[in-house]
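**Q** got a structure for you, letters missing:
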């Protein structure tokens, strides 16, 4: 017997809130990634780690908020707590690998393709691992083609977001990129859900695991508190106020940013550098 699936049992409330959470995590993660490109190497890993955790937490929270509106009319749905939180770890770790690749190698060529692919696969892995933690009186089956499409959407969204982080620095650009990434992550989620069919067992019984309501508290408290703290770090960061990097041209060597033209745009918003910073620095008179 096939179950009757409803992904919008609360109407547009869960999709809209999920979208906002995905945008928040993406915005914080992209700003941290941009910030990492203009600091010395000793600070870069910290900013990239913060950005990875923000994106991973935002996408994970988005997923389970959206799942609050998912029901199968013939059976209650519970969740395995261990698998549910394991999906959070997978999201942060795999997103982190992709973000670190772009943060240290730059958002171009092979590094961008590799970083975007790993990040996108991390988002997709989080989604399907979280779905594997569902417990109901039946089995889940997926349409392979639709699943493949959802994974491609996740990879494309991640690649585009990392490209945006490496190419543009303005706050407005970051907001636009985070909106696009948030929308793409939501599209990936609901595309994956469209691939799902539920085949119910003949026997009745209550599935094991936590109910959706029991997971609501950690979903809304833990990741939201972290995202608020990350937002405070980004908001009160000196670079956002002064618009200057943490190093001078003479100190640039240990922590060369992935995109040198970033320095020019920070000093001259709305313009693009016509030559690399190294060439500009070479024109500085030598001290004797």
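**A** It's in. Here the structure is a predicted model, which means the values were calculated and not measured.

**Q** all contacts plus neighbour counts: C-alpha atoms, from now on.
**A** Noted.

**Q** what comes up buried for stretch 227-236?
**A** 227, 230, 231, 234 (16 or more other Cα atoms under 10 Å).

**Q** and the residues you listed, which two are furthest apart?
**A** Using Cα to Cα, the buried residues of stretch 227-236 span at most 10.4 Å, a distance reached by 227 and 234.

**Q** thinking again about what came up before, among the buried residues of stretch 227-236, which are located in helices?
**A** The helices, defined by DSSP state H, take in 227, 230, 231, 234 from the buried residues of stretch 227-236.

**Q** will you turn these into TSV that also has distance to residue 92?
**A** Output for these, formatted as TSV (distance: Cα to Cα, whole Å):
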residue	distance to residue 92
227	13
230	14
231	17
234	18
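
**Q** and residue 223, that's in a strand?
**A** No: counting by DSSP: H, G, I helix; E, B strand; the rest coil, residue 223 falls outside a strand, being helix.

**Q** count of residues packed around it?
**A** With neighbours defined by other Cα atoms under 10 Å, the count for residue 223 comes to 20.

**Q** contacts only, for it.
**A** Residue 223 is in contact with 57, 58, 61, counting by Cα atoms under 8 Å, 6 or more residues apart in numbering.

**Q** okay, those in a markdown table with distance to residue 30, secondary structure and neighbour count next?
**A** Listed next are the contacts of residue 223 as a markdown table, based on distance: Cα to Cα, whole Å; DSSP: H, G, I helix; E, B strand; the rest coil; neighbours: other Cα atoms under 10 Å:
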| residue | distance to residue 30 | secondary structure | neighbour count |
| --- | --- | --- | --- |
| 57 | 13 | helix | 28 |
| 58 | 12 | helix | 31 |
| 61 | 17 | helix | 25 |
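
**Q** where do the helices sit along the protein?
**A** Taking DSSP H, the helices of the chain run over residues 13-36, 41-67, 81-105, 109-132, 144-167, 171-194, 212-235, 238-242, 261-267, 277-282.

**Q** check which helices and strands the last one sits against.
**A** Right, helix 277-282. The contact analysis (3 or more Cα pairs under 8 Å, 6 or more residues apart in numbering; DSSP states H and E) places helix 277-282 against helix 261-267.

**Q** which strands and helices lie in contact with the helix it packs on?
**A** helix 277-282.

**Q** buried sites along the helix it packs on?
**A** Result for helix 277-282 [16+ other Cα under 10 Å]: buried residues residue 277.

**Q** now stretch 189-196, how far from the centre of its chain.
**A** How far stretch 189-196 lies from its chain's middle: 18 Å, per Cα atoms, centre = their mean, to the nearest Å.

**Q** got a list of contacts for it?
**A** Contact with stretch 189-196 is made by 7, 63, 127, 140, 141, 142, 143, 144, 146, 147, 149, 150, as judged by Cα under 8 Å, 6+ apart.

**Q** got these as CSV, with distance to residue 1 columns?
**A** Converted to CSV, those look like this (distance: Cα to Cα, whole Å):
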residue, distance to residue 1
7, 19
63, 27
127, 25
140, 12
141, 13
142, 16
143, 17
144, 21
146, 22
147, 22
149, 27
150, 26
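
**Q** hold the first one in mind and look at this next one:
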């Protein structure tokens, strides 16, 4: 029996919060990349912080959005190890893309390779995170919609990497981060549109959302703390404090 699936169990709260987290990660990543170009002697540190910021932003976007995911007649829970593995994948693949453009430049060929790697990695993070779902049903995916979500992920990653090495002023970076956040969030909800659930067990009448919400909030604590630390480092960097980061 096919179940009714919702991605907006809490209305607009989760998609808006997810979008804002994607924007925050993108904005911090862009500022870190700008600093890596201005300070070659600290390039590794700034690029690494940028990769962590973007990766954590994408991952927190995904799982904040998943707070709004529900399946009528089914209990939903998550495998903690796969959930954490998806975080590691997000950071690792973004790091590959960021370091490629950080050290080899923004030539079309290099951007294409880096964007492909990062985009496929973001898509892998999404679907790995989805594979962590435990429910009394089978998740099925529409192949065409999944392919579209992967294409969006690659395009968003390529645009993000281009912006990271091409856009250096503060306000331009903020504008770019809003666009990037929209693209990444759009990829998530496109991927979720591909999902259908076929119930294989006994249906339930009540979804224990409190326990699920508690689990996801615990999982989100670490990445949110990492984004907070990155924000503090960026905000109190001498370039920002001396108003040179314009």
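**A** Done, it's in. Just so we're clear, the structure is a prediction, and the values are computed from it rather than from any experiment.

**Q** superposed, what's their TM-score?
**A** In this superposition the chains share a TM-score of 0.93, using TM-score structural alignment, normalised by the length of structure 2; 242 aligned residues with a Cα RMSD of 1.9 Å.

**Q** neighbours around the counterpart of residue 128 of structure 2 in structure 1, how many?
**A** Under the alignment by TM-score structural alignment, residue 128 of structure 2 pairs with residue 129 in structure 1. Applying other Cα under 10 Å, we find 18 residues neighbouring residue 129 of structure 1.

**Q** for residue 129 of structure 1, give me its contacts.
**A** Here residue 129 of structure 1 is in contact with 83, 84, 87 (criterion: Cα under 8 Å, 6+ apart).

**Q** for residue 12 of structure 2, see how far away the residue nearest to residue 174 of structure 2 when sequence neighbours are not counted is.
**A** Nearest non-adjacent residue to residue 174 of structure 2, counting by Cα to Cα, 6 or more residues apart in numbering: residue 27, 5.9 Å away. Relative to residue 12 of structure 2, residue 27 of structure 2 is positioned 22 Å away (Cα to Cα, to the nearest Å).

**Q** higher neighbour count, those two?
**A** Between residue 27 of structure 2 and residue 12, counted using other Cα under 10 Å, residue 27 has the larger neighbour count: 26 against 11.

**Q** contacts only, for the spatially most central residue of structure 2.
**A** In structure 2, the centroid-proximal residue (Cα atoms, centre = their mean) is residue 58; its distance is 1.2 Å. Neighbour list for residue 58 of structure 2: 21, 22, 25, 90, 122, 184 [criterion: Cα under 8 Å, 6+ apart].

**Q** those: which two are farthest apart?
**A** Greatest spatial distance among the contacts of residue 58 of structure 2 (Cα to Cα): 21 and 122, at 15.2 Å.

**Q** quick one, which of these two is more surrounded?
**A** Set side by side, residue 21 of structure 2 and residue 122 show more neighbours around residue 122, with 31 against 25, by other Cα under 10 Å.

**Q** test my guess that that one contacts residue 153.
**A** Yes: with contact defined as Cα atoms under 8 Å, residue 122 of structure 2 reaches residue 153; the gap is 6.5 Å.

**Q** which of the helices of structure 1 sits closest to residue 202 of structure 1?
**A** Closest approach to residue 202 of structure 1 among the helices of structure 1 (Cα to Cα): helix 109-132, 20.8 Å.

**Q** what are the buried residues along that closest one?
**A** In helix 109-132 of structure 1, counting by 16+ other Cα under 10 Å, buried: 111-127, 129-131.

**Q** likewise for stretch 201-214 of structure 2?
**A** By 16+ other Cα under 10 Å, the buried positions in stretch 201-214 of structure 2 come out as 209, 213.

**Q** chain center to it: distance?
**A** Mean-position distance between stretch 201-214 of structure 2 and its chain equals 25 Å (Cα atoms, centre = their mean).

**Q** got a list of what residue 240 of structure 1 touches?
**A** So residue 240 of structure 1 contacts residue 234 (Cα under 8 Å, 6+ apart).

**Q** residue in structure 2 matching it?
**A** Under the alignment (TM-score structural alignment), residue 240 of structure 1 pairs with residue 240 in structure 2.

**Q** so the residue with the largest distance to the centre of structure 2 versus residue 1 of structure 2, what's the distance?
**A** For structure 2, the residue at maximal distance from the C-alpha centroid (Cα atoms, centre = their mean) is residue 202, at 33.5 Å. Residue 202 of structure 2 sits 10 Å away from residue 1 of structure 2, going by Cα to Cα.

**Q** could you do residue 45 of structure 2 as well?
**A** Applying Cα to Cα to residue 45 of structure 2 and residue 1 of structure 2 gives a distance of 51 Å.

**Q** okay, the two: which has more neighbours?
**A** residue 45 (15 against 10).

**Q** how close does that one sit to residue 7 of structure 2?
**A** Going from residue 45 of structure 2 to residue 7 of structure 2 by Cα to Cα gives 37 Å.

**Q** so which bits of stretch 78-89 of structure 2 are buried?
**A** 78, 82, 83, 84, 86, 87, 88, 89.

**Q** would a markdown table of those residues with distance to residue 38 of structure 2 be doable?
**A** Shown next, in a markdown table, are the buried residues of stretch 78-89 of structure 2 (distance: Cα to Cα, whole Å):
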| residue | distance to residue 38 of structure 2 |
| --- | --- |
| 78 | 42 |
| 82 | 37 |
| 83 | 36 |
| 84 | 33 |
| 86 | 32 |
| 87 | 29 |
| 88 | 28 |
| 89 | 28 |
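
**Q** which among those gets closest to residue 213 of structure 2?
**A** residue 78 (10.8 Å).

**Q** for the residue nearest to the closest one when sequence neighbours are not counted, what are its contacts?
**A** Nearest residue to residue 78 of structure 2, sequence neighbours excluded (Cα to Cα, 6+ apart): residue 133, at 4.6 Å. Taking Cα under 8 Å, 6+ apart as the criterion, residue 133 of structure 2 is in contact with 76, 77, 78, 79.

**Q** those in strands, which ones?
**A** Among the contacts of residue 133 of structure 2, the members found in strands (DSSP state E) are 76, 77, 78.

**Q** ok, back up a step: how close does the residue nearest to residue 78 of structure 2 get to residue 121 of structure 2?
**A** Going from residue 133 of structure 2 to residue 121 of structure 2 by Cα to Cα gives 19 Å.
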